[in-house]
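Structure here, sequence nowhere to be found:
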């Protein structure tokens, strides 16, 4: 079977339909078809695709502006959070220093109270010892005086005469008052 070029096969079709048709002759028909098709497509797609692309461009720009504003808000919040963190750390350091100073003060106060209490107990013990020593000394003096008076009373009636006893009584009364 012989090979027939495509233009030869299409020629009978063109002759059979006398009106608008597709010319398959590459050199003659395609240039005219392209010259018509490209401006029509350009005009049609310019409005259709241009509108779609314009709306898409606006949507992308809005998304970008939204993302930029969210980024700036997030950056501002991050800076605020960093500042608050720094302030919280400084407050924690201050509280720690104050707590340590208060603990030192409480410890020193407790030591001072302990020392004062020990001194007070020592003073009380010394006062009790001194009081007990005075009491014992007074008892000894009283006991010695009682014994001396008892001995003197035993010896006195025989040692003093009636005149001397009277003189002694008068001198004692004068000395009293």
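Ah, there it is. Bear in mind the structure is a predicted one, so any value in this text is a computation, not a measurement.

alpha carbons only for contacts and neighbour counts from here, please
Will do.

Tell me where the chain has helices.
Remark: helices of the chain, listed N- to C-terminal, are 6-16, 26-159, 162-176; assignment by DSSP state H.

now the angle from the second one to helix 6-16?
By that I understand helix 26-159. Inter-element angle recorded for helix 26-159 and helix 6-16: 110 degrees (by axes from the mean of the first three to the mean of the last three Cα atoms, to 10 degrees).

before we move on, the earlier item: mind putting the helices of the chain into a markdown table with mean neighbour count?
A markdown table is the format used below for the helices of the chain (neighbours: other Cα atoms under 10 Å):
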| stretch | mean neighbour count |
| --- | --- |
| helix 6-16 | 12 |
| helix 26-159 | 12 |
| helix 162-176 | 11 |
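
this is the comparison structure:
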């Protein structure tokens, strides 16, 4: 390593007239070298750097435009979804109200139908009871009449002799004759 350092130091002592060498004076060479390097970079790199910046700018603008379009599309879809949600809520409320009113209507119809059925059954029951009472009364009347008739026939047969029998027939014939004359 000492040899490399010595060679740089020895290069620093070469005479500068017509020959090439390194200037080891840092204060004298750095600003010049930096200005040369910056000048070369600015001269040659200006186009490349501006192209890179323009490309980057175009990509950023394109991304922003795409983002804006996506945002607008998202906002439109959101508004459509909100409108659809409002419509569905309104329909759900209508179904709920209609459903409740339909249930109430069906309930009232069922109550009315049941009441009418009970009323018909009550009327049928009452008619059946009246019919059975009337039939029982008729049967009792018929039996009483038959018994009374049998009793009367028995009394008549036991009390009636031929003379009484003939007088009764004669009285009945006269009565029918008198009735016939009145009607004529």
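Perfect, I can see it now. Predicted model only: the values in this text are computed from it and were never measured.

Show me what residue 171 of the second structure aligns to in the first structure.
Matched across to the first structure, residue 171 of the second structure falls on residue 164, judged by TM-score structural alignment.

what's the answer for residue 139 of the second structure, then?
Residue correspondence to the first structure (TM-score structural alignment): residue 139 of the second structure is matched to residue 139.

State the distance from its match to residue 43 of the first structure.
Applying Cα to Cα, to the nearest Å, one obtains 139 Å for the distance of residue 139 of the first structure from residue 43 of the first structure.

likewise residue 119 of the first structure?
According to Cα to Cα, residue 119 of the first structure and residue 43 of the first structure sit 111 Å apart.

can you check residue 133 of the first structure too?
131 Å.

Ok, residue 154 of the first structure next?
For residue 154 of the first structure, the distance to residue 43 of the first structure equals 161 Å [Cα to Cα].

same check, this time on residue 171 of the first structure
In this structure, residue 171 of the first structure lies at 159 Å from residue 43 of the first structure, with Cα to Cα as the measure.

go on, residue 169 of the first structure?
Relative to residue 43 of the first structure, residue 169 of the first structure is positioned 160 Å away (Cα to Cα).

and residue 139 of the first structure, what does it touch?
Taking Cα atoms under 8 Å, 6 or more residues apart in numbering as the criterion, residue 139 of the first structure is in contact with no other residue.

For the corresponding residue of the second structure for residue 113 of the first structure, give me its contacts.
If you follow residue 113 of the first structure across to the second structure using TM-score structural alignment, you land on residue 113. Applying Cα under 8 Å, 6+ apart to residue 113 of the second structure gives no contacts.

Residue 113 of the second structure and residue 8 of the second structure, how far apart?
Counting by Cα to Cα - residue 113 of the second structure and residue 8 of the second structure are separated by 121 Å.

same thing with residue 178 of the second structure?
As for residue 178 of the second structure, its distance to residue 8 of the second structure is 185 Å (criterion: Cα to Cα).
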